[in-house]
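1. just coords:
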């Protein structure tokens, strides 16, 4: 081959390579520009009225603005969020179906105790927005206005004091560990169970039982109706509640080595894990949309009006926290407490 032919061949090869790159880039850009082409679905793995449902409905409005397509909220409650989680996994991993749920403890319980077809690793968080600390509370119309009064009543009259709680929840684990640490047990109270935290909160405010153990965030809207008795936090929450935290209380009872304080319910927004690999542009677009909303003053105000949080943690840090909390919760002695019947 002569020099002229070599130069001609090299030029044609370079041109072909350049055009190929342009076409690939254009194809990726077009694919991203076309997404989403139709409405999205936001699955809520819980019933209407609870914090997950309220957050999804607020978020869906702002997400529709970001993406240019409606976002329809669909409730799929049941089985400790199992039905909603299974429902997402049955949908295509194409970015058109999202999930709002309480990942911890329910994904752990689904996986470890309920024979779920998935593992927690199959879900990719876009953002964890809410860590809801467990709290013991009673009604302002009830008989107890301090944790000491409640403990004394349980000790003096085993079986007569009633406790409202979700049976498969971090709240139940925290309550059990606390009672056992101070020399009591769940058998010393009458347990009244509910399917959702919203029902427990309503029961607390309505004085339907003597005390409830439930996430504190949802109680803030009804603070005038409830008496905070103790938070399951490692530090005081005095900026929100006038109540001692669990480590302070057990210390007063001479407990030197408290077993564990679970973080409570951890909620957020999720997609299929496969979306990151199979549709990376769509995944990136969703992450961008959620981050924009988390920094949108109007969205922040809309969430705060309903006592909802919208802080930006991001997918990487969210996944790390989710898996760490899953590992902590998946201890046999904890799972035994929330073993479904």
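-> Thanks, I have it. These numbers come from a predicted model, not from an experiment.

2. C-alpha only now, for contacts and for neighbours.
-> Noted.

3. State the distance from residue 56 to residue 105.
-> Distance of residue 56 to residue 105, given as Cα to Cα, to the nearest Å: 19 Å.

4. Which one of the two is surrounded by more residues?
-> residue 105 (28 against 24; other Cα atoms under 10 Å).

5. leaving aside the residues next to it on the chain, what's closest to residue 339?
-> Nearest non-adjacent residue to residue 339, counting by Cα to Cα, 6 or more residues apart in numbering: residue 113, 6.7 Å away.

6. ok, and here's another one to check against it:
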């Protein structure tokens, strides 16, 4: 009886300590390097955002934050690796708009909503619709009128079939009730090169890659995809004010973690990243490219992901888009 009583008392003591021990373990976060999985190749816009965030976050956490590029299958390979990692805060996944189109294109091995913990939206940017400067149009209305005269004659480039650029362009064409022929490329770089050469007529691309060619006079910017004009480029109208008032497409990036991330770790990451995004040097780094810092709560970012999965799923089904 004495042994049983002692055992019982010892068990109670251990139980009472479990909570404080767990809290202390979470409070010690991070005690080792953190990695951010970027499911795209080095050198692109997603890689740029991941590395800027990693550098600033490392300063806040006091631990190295390493970017690990895992490209392939439209970002699904790296996403699977990130989502299925241990939910301890030491593996984060960079996600972009493509994360919300992939559920309608691929048979995923994870639930893109239920299997993640949204952490924060990092950036809010825009795509700009550009045409080769030799194309005889100066506004979006003129481009759409030209497309209506000869359905399917005009061509549009994308970074690949089923990619975010493909989907948002089809979204615009469907809303405008016009037809154009899709010419897919293996990445945004080759698509821009062929647009510059005049081999395709138009491309919806990120401002960071397109505006240098607009400034040189080789491309003409017709509209930005966000609902309002960009402060960095106030002379370029939005698609919404150019006749399609319901069109609003944001080129965004954010961080998620696997499902089950401890609340204390989530709160630490969200607070530190919000502080990073509000810093003046971050604004100075992003604004010249037409990209703005976002921030906000995990709940806000989760709502964005869910809403865009629904929206782009419909666009993909209506347009019959398939990944290749």
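-> Arrived safely, thanks for sending. As the structure is a computational prediction, the values presented were derived from the model and not from experiment.

7. hang on, the earlier thing: would you mind stating the distance between the residue nearest to residue 339 of structure 1 and residue 169 of structure 1?
-> 13 Å.

8. So which residues of structure 1 form helices?
-> Counting by DSSP state H, one finds helices in structure 1 at the ranges 3-34, 51-67, 82-90, 103-113, 147-156, 170-181, 197-205, 246-252, 275-278, 280-294, 297-304, 315-329, 332-335.

9. what about the third one, distance to the chain center?
-> To tie it back to what came earlier, the one meant is helix 82-90 of structure 1. When distances are taken as Cα atoms, centre = their mean, to the nearest Å, helix 82-90 of structure 1 is centred 15 Å away from the chain's centroid.

10. tell me, it lands on which residues of structure 2?
-> Using TM-score structural alignment, helix 82-90 of structure 1 corresponds to residues 76-84 of structure 2.

11. what's the aligned residue in structure 1 for residue 225 of structure 2 in contact with, if anything?
-> Taking TM-score structural alignment, the alignment pairs residue 225 of structure 2 with residue 232 from structure 1. Residue 232 of structure 1 makes contact with 133-135, 174, 245-247, 261-262, according to Cα atoms under 8 Å, 6 or more residues apart in numbering.

12. wait, residue 213 of structure 2 sits on residue 207?
-> No: counting by Cα atoms under 8 Å, residue 213 of structure 2 stays clear of residue 207, with 10.1 Å between them.

13. For these two, indicate the residue with more neighbours.
-> residue 207 (25 against 17).

14. ok so, going back, more neighbours, residue 113 and residue 169 of structure 1?
-> Set residue 113 of structure 1 next to residue 169 and count neighbours by other Cα under 10 Å: residue 169 wins out with 27 against 15.

15. That one and residue 233 of structure 1, how far apart?
-> Taken as Cα to Cα, the span from residue 169 of structure 1 to residue 233 of structure 1 is 16 Å.

16. Please apply the same query to residue 150 of structure 1.
-> For residue 150 of structure 1, the distance to residue 233 of structure 1 - Cα to Cα - is 19 Å.

17. again, but for residue 112 of structure 1
-> 25 Å.

18. same deal with residue 175 of structure 1?
-> From residue 175 of structure 1 to residue 233 of structure 1 the distance is 12 Å (Cα to Cα).

19. In terms of neighbours, single out the busier of these two.
-> residue 175 (22 against 19).

20. Structure 2: which residue goes with the more buried one?
-> In structure 2, residue 175 of structure 1 lands on residue 169 (TM-score structural alignment).

21. any idea which residue sits dead centre in structure 1?
-> Nearest to the mean C-alpha position of structure 1, counting by Cα atoms, centre = their mean, stands residue 267 at 1.2 Å.

22. dump the residue contacts of residue 204 of structure 1.
-> Here residue 204 of structure 1 is in contact with 137-139, 164, 210-212, 226 (Cα under 8 Å, 6+ apart).

23. again, only this time at 7 Å
-> Neighbouring residues of residue 204 of structure 1 by Cα atoms under 7 Å, 6 or more residues apart in numbering: 137-139, 211-212, 226.

24. try residue 124 of structure 1
-> 270-273, 319.

25. Determine which two of those residues are furthest apart.
-> Greatest spatial distance among the contacts of residue 124 of structure 1 (Cα to Cα): 272 and 319, at 12.6 Å.

26. circling back: between the contacts of residue 124 of structure 1, which is nearest residue 191 of structure 1?
-> residue 270 (32.4 Å).

27. What sits closest to that closest one if chain neighbours are left out?
-> Nearest residue to residue 270 of structure 1 in three dimensions, chain neighbours excluded: residue 125, at 4.3 Å (Cα to Cα, 6+ apart).

28. Which position in structure 2 pairs with that neighbour?
-> That one, residue 125 of structure 1, aligns with residue 118 by TM-score structural alignment.

29. Can you get me a residue count around its match?
-> Neighbours around residue 118 of structure 2, by other Cα under 10 Å: 27.

30. Same question for the one 4 residues further on.
-> Other residues within reach of residue 122 of structure 2, judged by other Cα under 10 Å, total 25.

31. From residue 36 of structure 2, how far out is it?
-> In terms of Cα to Cα, residue 122 of structure 2 sits 13 Å off from residue 36 of structure 2.

32. same deal with residue 282 of structure 2?
-> Relative to residue 36 of structure 2, and taking Cα to Cα, residue 282 of structure 2 is found at 18 Å.

33. Tell me which of the two has more neighbours.
-> Remark: of residue 282 of structure 2 and residue 36, residue 36 carries more neighbours, 23 against 16, as counted by other Cα under 10 Å.

34. quick one, what contacts the more buried one?
-> Contacts of residue 36 of structure 2 by Cα under 7 Å, 6+ apart are 66-68, 91-94.

35. and with 8 Å instead?
-> With Cα under 8 Å, 6+ apart, residue 36 of structure 2 has these contacts: 50, 54, 65-68, 91-94.

36. how many other residues sit next to the counterpart of residue 202 of structure 2 in structure 1?
-> Structural correspondence for residue 202 of structure 2 with respect to structure 1 (TM-score structural alignment): residue 211. Using other Cα under 10 Å, residue 211 of structure 1 is surrounded by 29 other residues.

37. Which residue comes closest to residue 211 of structure 1 once chain neighbours are left out?
-> Closest residue to residue 211 of structure 1 apart from its sequence neighbours, by Cα to Cα, 6+ apart: residue 138 at 4.4 Å.

38. And for residue 135 of structure 2?
-> Nearest to residue 135 of structure 2 is residue 201, by Cα to Cα, 6+ apart, at 7.1 Å.

39. Is the one you found in contact with residue 154, as I believe?
-> Yes: Residue 201 of structure 2 is within contact range of residue 154, at 6.2 Å (criterion: Cα under 8 Å).
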